[in-house]
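> coords below, sequence missing:
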């Protein structure tokens, strides 16, 4: 660390371990060092600092983070996250304690992000107490969000521990200080041109009206469908968000993981597949670029399971892709997993908590051929298998295109494409059955599942050339499709549609979420 003209400081840490570091870097990254070395303290002109309560390893990792990662990101605007190399939760807690002591705010944010992304592996009570001690409110909010998900969508109906004088932090009381917020996000899409739009609508507003007939005069006043041009969007019931800042592309794939939304790959200008991945932070309304996929692709499959994102198949320019990749947001990296049994592009896809299902898809590029097999990937075993085959009479022959799929209760539902036909494969009986037809033909329609209902938005009718702005919902209990009263801001296909569950503070002025603690005492 020494060099000509560089003023160094010797830092004495726990167990008399020493390290030498440039004074300029110490004062840049830490309020504590700034006050100590430039303030009215005896260390002002000293060549050494005693920090005997801090382990040298922890301090070195923090200083290295600022020197190599944070500084480089700021200077070169690199897309990758800057990361502190934590060696588990205990190391992260020690690092947070030291960063708080030394006034290293950026490092504290890194620790906070780490705990949020690994929150499931910790004791929630201990983690809450730590977050409260260091005033890390984002961690406290995420604990409340997870607690709401476990208990209910609104007020958790869990017995309060405070009534029994329990000294452990009562997460029931903490979560009561938050109310749930369910939001639908619409990202991108295509209607004669690439759409960079990003908009949101409260879920209760989105499903406010349902219509059993085909009367589409209700809604937000947007055109129900168009065959020419790209109409101006109508945001009467929607909130505009920060536009997608990446390159203009179509056939990218979008998925939500916790409260973040990721858009992956796509077909950019000059018909080139891209590997770019962008993250949209729904809380901050900000886009940021993260590590790109290992293989450029478009018309691929995507799924969010656990703490990972998976992508497989698709096209890479003139080739069909059979690779599977997994993204871990903590490490901001993609890793290759077991390749598909058969590479396909533009397949219908769905997932549950442990499996990804790839339905049909094209295995040719210039000469289109459709496979009828349904491939299943188990995330625990990293193995592919053939679940069933889908020999729908819709195939004409081997040319079905633009199908969609979703898991609703115990059924894998295949819908959309060139006709209104819908079929369901029961996971338990392993049998196919035909279900109610959709009201419109919807190739490349967006879909989201909520409870036992399947929502299908937008899409394209290849017969008429129309792009749809309408939304249909399938009720699995009634075996019926209905029209949702709220249309899309504008007609589109290949759009990203994501449901995000979050929480926000719900306290009256001067009220504490732990009011029952005072009452119990």
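Sure thing, it's come through. Being a predicted model, the structure only gives us computed values, none of them experimental.

> can we go C-alpha only for contacts and neighbour counts from here?
OK.

> Work out for me the element residue 64 sits within.
Here residue 64, judged by DSSP states H and E, is contained in helix 56-64.

> so how far is that helix from its chain's centroid?
Helix 56-64 sits 31 Å away from the centroid of its parent chain (C-alpha atoms, centre = their mean, to the nearest Å).

> For it, buried residues please.
The neighbour-count check on helix 56-64 (16 or more other C-alpha atoms under 10 Å) flags 56, 58-59, 62-64 as buried.

> Residue 201: what secondary structure?
Following DSSP: H, G, I helix; E, B strand; the rest coil, we place residue 201 in the strand state.

> hmm, back to that, what's the farthest-apart pair in the buried residues of helix 56-64?
56 and 64 (11.9 Å; C-alpha to C-alpha).

> quick revisit: can you identify the element that follows the helix holding residue 64 toward the C-terminus?
Next helix or strand after helix 56-64 toward the C-terminus (DSSP H and E): helix 71-76.

> The next helix or strand after that next one - contacts with which helices or strands?
Downstream of helix 71-76, the next assigned helix or strand under DSSP H and E is helix 89-102. Counting contacts by 3 or more C-alpha pairs under 8 Å, 6 or more residues apart in numbering; DSSP states H and E, helix 89-102 packs against helix 31-38, helix 56-64, helix 105-117.

> possible to save these as TSV with distance to residue 308?
TSV is the format used below for the helices and strands packed on helix 89-102 (distance: least, C-alpha to C-alpha, whole Å):
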stretch	distance to residue 308
helix 31-38	36
helix 56-64	26
helix 105-117	10
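
> Can you say which of those helices is nearest to residue 458?
Going by C-alpha to C-alpha, the one of these nearest residue 458 is helix 105-117, 32.7 Å.

> Tell me the buried residues in the closest one?
107-108, 110-117.

> Around residue 431, how many other residues sit close by?
Close neighbours of residue 431, defined as other C-alpha atoms under 10 Å, add up to 11.

> and the comparison structure, right after this:
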């Protein structure tokens, strides 16, 4: 081999070894991860794209909607073919993973994968516990599914970790508090959990923080935080609490926690009360969908809301997921 070929071989080997310890979604699309080779195609910056799936209605929960913030347009991407509701979901590369939920009003521990490229749904190994109303978040290459309700409709403090490489589930340290209808966010390698109902239908006023390296939870007291069915969204050094209801009625003002000062502050009021909401962040903004099909955008830089185009499907509390930019080609034709 000539020196150039040796150098290229060394670089490719280094990339493959390095990728074993790094989430490939964080690496620029200069490397073709599907074919394990460097891409020779001209590189372009794909736009942000958001998916919505799930909710409370069994007739519409399998519909996958796709939203383009650049075009302010919603379209129907496809259907998973699953009659499951009240599940949690995660995007893992070009696959949509669905965890638990309810089928015909009964809890399930089943897990499914919907492939955006093939438009096919397949089964993955089931969770250990049958749960609905869970929250799911990804830290590195591992996925955590927390809380929810058991088969008796009681809140639980169960935490299960899924390893997509080995397709295995592992119980991790239980949350300090049982929760359902809670909010959860992954930020700088930790999980942050707040709000919801405990097993006695009381509303916990603590922020539980999980350190996966130590497999330990710690708790911080929240003075006035009594939210249910809402979203925790991290942006930079702030954690935003968006939407929800207090005592199932009445408007709650949206707020944010500054991790540096450890203080909560109210943000600007949304155009309408945000009940049964779902939200996802992109750049410094948050896209929020309301109980029906209303859509709003909050700009954290200027502390201002604006109304966007309504969704196609009228449903409450779907999962809102950011599609990694490198897989934009699988939804481009629908936008």
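All right, it came through fine. Worth saying up front: this structure is predicted, and the values here are computed from it rather than measured.

> just to revisit the earlier point, from the buried residues of helix 56-64 of structure 1, pick the one nearest residue 304 of structure 1.
residue 62 (31.5 Å).

> Assess the claim that residue 95 of structure 1 and residue 111 are in contact.
Yes: checked against C-alpha atoms under 8 Å, the pair residue 95 of structure 1 and residue 111 is within contact range at 7.5 Å.

> what is in contact with the two at once?
Overlap of the contact sets of residue 95 of structure 1 and residue 111 (by C-alpha atoms under 8 Å, 6 or more residues apart in numbering) is empty.

> Look up how far residue 116 of structure 2 lies from residue 124 of structure 2.
16 Å (C-alpha to C-alpha, to the nearest Å).

> Show me which of these two is the more surrounded one.
Neighbours were counted for residue 124 of structure 2 and for residue 116 using other C-alpha under 10 Å; residue 116 has more, 19 against 16.

> pretty sure the more buried one contacts residue 92?
No: using C-alpha under 8 Å, residue 116 of structure 2 is not in contact with residue 92; the gap is 10.7 Å.

> From residue 127 of structure 1, how far off is residue 89 of structure 1?
According to C-alpha to C-alpha, residue 89 of structure 1 and residue 127 of structure 1 sit 10 Å apart.

> Oh, that last question was meant for residue 196 of structure 1, not what I typed.
Residue 196 of structure 1 is 38 Å from residue 127 of structure 1, by C-alpha to C-alpha.

> give me the element the aligned partner of residue 310 of structure 2 in structure 1 is part of.
Under the alignment (TM-score structural alignment), residue 310 of structure 2 pairs with residue 487 in structure 1. Under the criterion DSSP H and E, no helix or strand holds residue 487 of structure 1.

> and if you look at residue 429 of structure 1?
Short version, using DSSP H and E: residue 429 of structure 1 is in no helix or strand.

> For it, what is the corresponding residue in structure 2?
Alignment note: residue 429 of structure 1 maps to residue 261 in structure 2; criterion TM-score structural alignment.

> what's the neighbour count on that match?
The local packing of residue 261 of structure 2 (other C-alpha under 10 Å) involves 9 other residues.

> Contact partners for it?
For residue 261 of structure 2, the contact set (C-alpha under 8 Å, 6+ apart) is empty.

> tell me the contacts of the equivalent of residue 471 of structure 1 over in structure 2?
Residue pairing (TM-score structural alignment): residue 471 of structure 1 is matched to residue 295 of structure 2. In this structure, residue 295 of structure 2 makes contact with 287-289, 307-311, judged by C-alpha under 8 Å, 6+ apart.

> on that earlier part again, which of residue 89 and residue 127 of structure 1 has more residues huddled nearby?
Just comparing residue 89 of structure 1 and residue 127: by other C-alpha under 10 Å the higher neighbour count belongs to residue 127, 19 against 16.

> So what's the residue count around the residue nearest to residue 294 of structure 1 when sequence neighbours are not counted?
The shortest distance from residue 294 of structure 1 to any non-neighbouring residue, by C-alpha to C-alpha, 6 or more residues apart in numbering, is to residue 334 (6.6 Å). Residue 334 of structure 1 has 21 neighbouring residues, counting by other C-alpha under 10 Å.

> Residue 334 of structure 1: which element?
Here residue 334 of structure 1 sits within strand 333-337, counting by DSSP H and E.

> how far away is residue 320 of structure 1 from residue 372 of structure 1?
With C-alpha to C-alpha as the criterion, residue 320 of structure 1 and residue 372 of structure 1 are 16 Å apart.

> more crowded one of those two?
Legend: neighbour count by other C-alpha under 10 Å for residue 320 of structure 1 and residue 372, higher for residue 320 (23 against 18).

> ok now do the counterpart of that one in structure 2, which residues does it touch?
Aligning on TM-score structural alignment places residue 320 of structure 1 opposite residue 155 in structure 2. By C-alpha under 8 Å, 6+ apart, the contact set of residue 155 of structure 2 is 147-149, 178-180, 197-199.

> could those be laid out in CSV, adding secondary structure and distance to residue 71 of structure 2?
Compiled in CSV, these are given as follows (DSSP: H, G, I helix; E, B strand; the rest coil; distance: C-alpha to C-alpha, whole Å):
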residue, secondary structure, distance to residue 71 of structure 2
147, coil, 36
148, coil, 35
149, strand, 38
178, coil, 41
179, strand, 37
180, strand, 35
197, strand, 38
198, coil, 41
199, coil, 43
